[in-house]
Structure formats: C-alpha cells, structure tokens
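J.: please find the sequence and the predicted model below.
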Amino acid sequence: MKKILFSLFIVMALSANANAQLKDLVGKGKDLISGGGSLSNADIGKALKEALNNGVTKEVTKLTAEDGFYKNEAVKILLPPELQKVDRKLRQMGMSSLADEGIKVLNRAAEDAVKEATPIFVDAITKMTITDAKKILMGADNSATAYLQKTTTTPLYGKFSPVVKTSLDKVGADKVWAGIIAKYNALPLVSKVNPDLTDYVTTKALEGVFKMITVEEKNIRTNLSSRTSDLLKKVFALQDQK
C-alpha cells in the first residue's frame, strides 16, 4: 500500500512540474505576442526613437564632414538627367574640370546643409508619433527608418530646403552652376536648361540622411554591442526572439 501511495505521489509531483513548465511556456508566448511582458508600446516607441537618434549621431554626422557626400558612393549626389547632357557636352568641349567642379559643389552644399540642419532631424525624430511600435520593432531591419521617412519627409523638406538654398550660395555652387548653364545655353542647337538645384539637392540630401540612419538601425538590430542603453537592450531583445 505504501509503495502504491509513494508511486501516486511521484506521478502527481511530475504532473505538477509539467503543468508549471507548460504555464511558463504559455506565459513566455503571451509575452512575445503582447510585446514582452512589461514592455509597453510607449517603451518600444522610445527605444525606436533612441535608435533613430543614434543613427543621426553616429552615421548622419559623417555626412557633414568634407567629402561626407562626395566620396561616399552610397549617397554621393550625381547629376539629374536634365544636367547629364550638360555634363557630357562640357566634357566633349574640353571643359571636364568645370563639369567635375559642378558635381563637387552640389555635394559640398549637401554636406554643409546637413551640418546646419542636424537639429531639424533630431527634432523630427523626437516629435514623431509612432502608432504601432511593436509592428515596427518586429518588421524589416529598416522599418523604423522607413516609418520616419514616410511620416516626416514632407515637413522635413519644408524646413530643410531653405537651409540647402543658403548652403548652395555659401559654398559657391550657385555661381559655378550659373556659369555652367550660361555656357551650355549659349551653345548652338541645344535645348536650354534651367534646373531647380535647390529642390534637387534637398531631395537627394534627404535620401542620403535616411540611408545613413538605416545603417545604424540595422547595426542595432543585428549587433548586440550597438545596443548602448538598457532600454535598447531590453526592447531589441524582444525582436531577437521573432
């Protein structure tokens, strides 16, 4: 009889242990689905903004150095189609140095503009409303940057464009391109051009900024050592489980 009771006790103990393990697994599953136990949507949103701010601090600031655009093939500003024919014509006429200078000054203007406008990008990130932080966290490795780009490009353009216009003048790009366009338009049998350089450089520089922020977002998502705060570690550990 004692042996029977002892056997029943063992079975009950094992069963209780199995139930406890099952509950633990269910709990972890619920945590994963709900966003990680104590992690609220606000916590995740805060971490995503921190990651984006890190992108500005670590990557976008590289664009503000001399050659930050010009010698970075990922973001270097090339000529729009309208001006490519101008470039080709100048080179055919032996004015390659002028054509090269035209490209360089556009990139110099972008470098200067991003330097002046960095607080604008930080402010846009700070004020950004993230409506579905958990979905962004569990998305692609550029999801936060893509969300930032989608929700802030229009207001950023409005604030950044005047800075670019000032920078074009500051680095002498306006004068260089006025000379280039004047020479080209004076040639016989060519269609005259009148490009909006401010619009073009503003658009391309913004694209460069978002590309560099993406670099840091990917780094934080894949490299544990890049999670430099407790919040980043906690939030992106949830992403690691997906």
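T.: All right, it came through fine.

J.: alpha carbons only for contacts and neighbour counts from here, please
T.: Fine.

J.: so what's the residue count around the nearest residue to G36 once chain neighbours are set aside?
T.: Closest residue to G36 apart from its sequence neighbours, by CA to CA, 6 or more residues apart in numbering: L238 at 6.4 Å. Neighbouring residues of L238 were enumerated by other CA atoms under 10 Å; the total is 20.

J.: before we move on, what about L22?
T.: 12.

J.: picking that back up, list the buried residues in the helix or strand where the residue nearest to G36 lies.
T.: Assigned by DSSP states H and E, L238 belongs to helix 230-240. For helix 230-240, the neighbour count (16 or more other CA atoms under 10 Å) marks 231-236, 238-239 as buried.

J.: okay, now the one to match up with it:
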Amino acid sequence: MIKKYLLIFSLTLGLLSCDTLTNLPTSYPGGITTVTESEASTAMRQALEQGIGRGINTLNVTDGFFGNQAYKLFLPAEAQRIENTLRQLGMGGMVDRAILQINRAAEDAVGFARPIFVDAIKEMTITDALNIIKGPNNAATLYFKQKTTQKLITAFTPVIKGSLDKFSATKYYGDVVSTYNNFPTTKNKLNPDLPSYVVGKAVDALFDQIAQEEANIRANPVARTTDILKKVFGWASKG
C-alpha cells in the first residue's frame, strides 16, 4: 500500500499534463479500474459536500444544538463564572433564556453555511485531493479545517450576528452581562464577544459532522452515494 501511495504522489508531481494515473495496474480486486487525478479531486469534493449536507441537516433543526449534548452551547467561558452567582440570586430563568436563544441562533445560522463551505471546497487542488485520499480517516476534514477555518469564520460571522439578533439572543445575553456588571460588588466588568464565541462553536460542530461523514464514506461502501465516490474510495480501500 505504501508503494502505491508513493507512486501516486510521484506521478502527480511529474506528470502535470497527464490526467490519468498511468503505470498503475489497470484494475484492483473487485474490478475497480484505474483512478484519474480529476476523479480523485471530484470524489474528495463530493465527500466534503456530502459531509456538509449531513452536518447542516443534523444541526439546522430545533434542538440541533440545544438538544445535542455534543454540541450544546452554554455561556462563553468568561461568563460562566457569573452563572452560579446569578442563579443563587434567583436569576436562573434569565440565564436559561439566554442559553436557549444562543442555541437557537446557532441552529438557524448553520442553515446559511452551505454556500460558504462549498466555495471553500472549490479551492481544493488535484494534488491536495490525491494526498488526502491516501491519508487517515479524517484527512480531508483536517485539510479543509487548516486551509479554510479563518475564511469561513470571516464569512460566517455576519450570518451568526444576524441569527443572534433574530432570536433575541444578543438582548438576553446582554441582560445577563448588564445585570452582573451593575452589581455594586462587581469590579471587573464583563463583556465577552458573543458572536465570535458562537461562530467558533458552530464551525467546530460542522467540521465534526464532516469528519464523521468522511470516516463513514471511507469505511462503509453503502455511504458512497455516487458512482465516483464508489470508484475512488473503493479503489483506495482495495489498494
């Protein structure tokens, strides 16, 4: 398997004008034919798009965040230290309302994430795709995360801000912070950046969903829902 991957990598670098990965065997066990560079690139894009679709469908529903213990958003770390104080003073309802609406905003915002992520996928090169196919079960997700996180955060931030306002999460969270800051005993005023916090959590949740789908496509032939996914990942698994 290592020799095959080294051969793929060297051919990718040395045969830039050639689309087909020549000099490889014409077939592999199960009748899988040779995979071209463009097929590998297309398969990786489809795998990521499938993962994004799965992630959005899972998270962009009522309780997609709030009802999921893996993704549920609580108050930002800086604000969590004031939560117990407010609850002890009988203001737990205000805290709970803020937490609920923050989650509702995240659930709403991920519905607008698809074109942002798809645009980022289009930047993947053929060489990137070939290197990813030979990688671990989360290689595509790691590559995507490393290359696009900051761009996605920049593009996603206004979407999150809009959802936070739409669901009054900004107001309810502001009530929590203002109440604490107005205590006579409060010396260090609190003002965490709520949009940045929610953006980070939402993007992380989507990446996690993409990673799960990537691992599933690599391991489970049934999850390969297109002919190109079946061919490329079947070829990779047989090699």
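T.: Sure thing, it's come through. All values reported here derive from a predicted model rather than from experimental measurement.

J.: on that earlier part again, the helix holding L238 of the first structure vs the second structure, average offset?
T.: By mean CA distance after the TM-score superposition for the first structure, the fitted helix 230-240 of the first structure averages 1.2 Å away from its aligned residues in the second structure.

J.: for that helix, grab the matching residue range in the second structure.
T.: Aligned using TM-score structural alignment, helix 230-240 of the first structure spans residues 227-237 in the second structure.

J.: give me the contact list for the matching stretch.
T.: The contact list for stretch 227-237 of the second structure (CA atoms under 8 Å, 6 or more residues apart in numbering) reads 28, 32-35, 39-40, 42-43, 46-47, 133-134, 217-218, 221, 224.

J.: if we use 6 Å, what do you get?
T.: 32, 43, 224 (CA atoms under 6 Å, 6 or more residues apart in numbering).

J.: now do the first one against D128 of the second structure, distance only.
T.: Computed with CA to CA, to the nearest Å, the distance linking I32 of the second structure and D128 of the second structure is 22 Å.

J.: these two: who's more crowded?
T.: More neighbours surround I32 than the other of I32 of the second structure and D128, with 18 against 15 (other CA under 10 Å).

J.: can you check which part of the first structure the helix ranked longest in the second structure sits on?
T.: For the second structure, the longest helix by residue count, based on DSSP state H, is helix 139-166. Per TM-score structural alignment, the counterpart of helix 139-166 of the second structure in the first structure is residues 143-170.

J.: tell me the buried residues in the matching stretch?
T.: Buried residues in stretch 143-170 of the first structure, counted by 16+ other CA under 10 Å: 143-146, 148-149, 151-153, 156-157, 160-165, 167-168.

J.: now do stretch 62-74 of the second structure
T.: 63-66, 71-74.

J.: please apply the same query to stretch 213-231 of the first structure.
T.: For stretch 213-231 of the first structure, burial by neighbour count (16+ other CA under 10 Å) applies to 213-221, 226-227, 231.

J.: span of that stretch from start to end?
T.: Stretch 213-231 of the first structure end-to-end distance (CA to CA) = 19 Å.

J.: repeat that for stretch 189-203 of the first structure.
T.: End-to-end distance of stretch 189-203 of the first structure (CA to CA): 31 Å.
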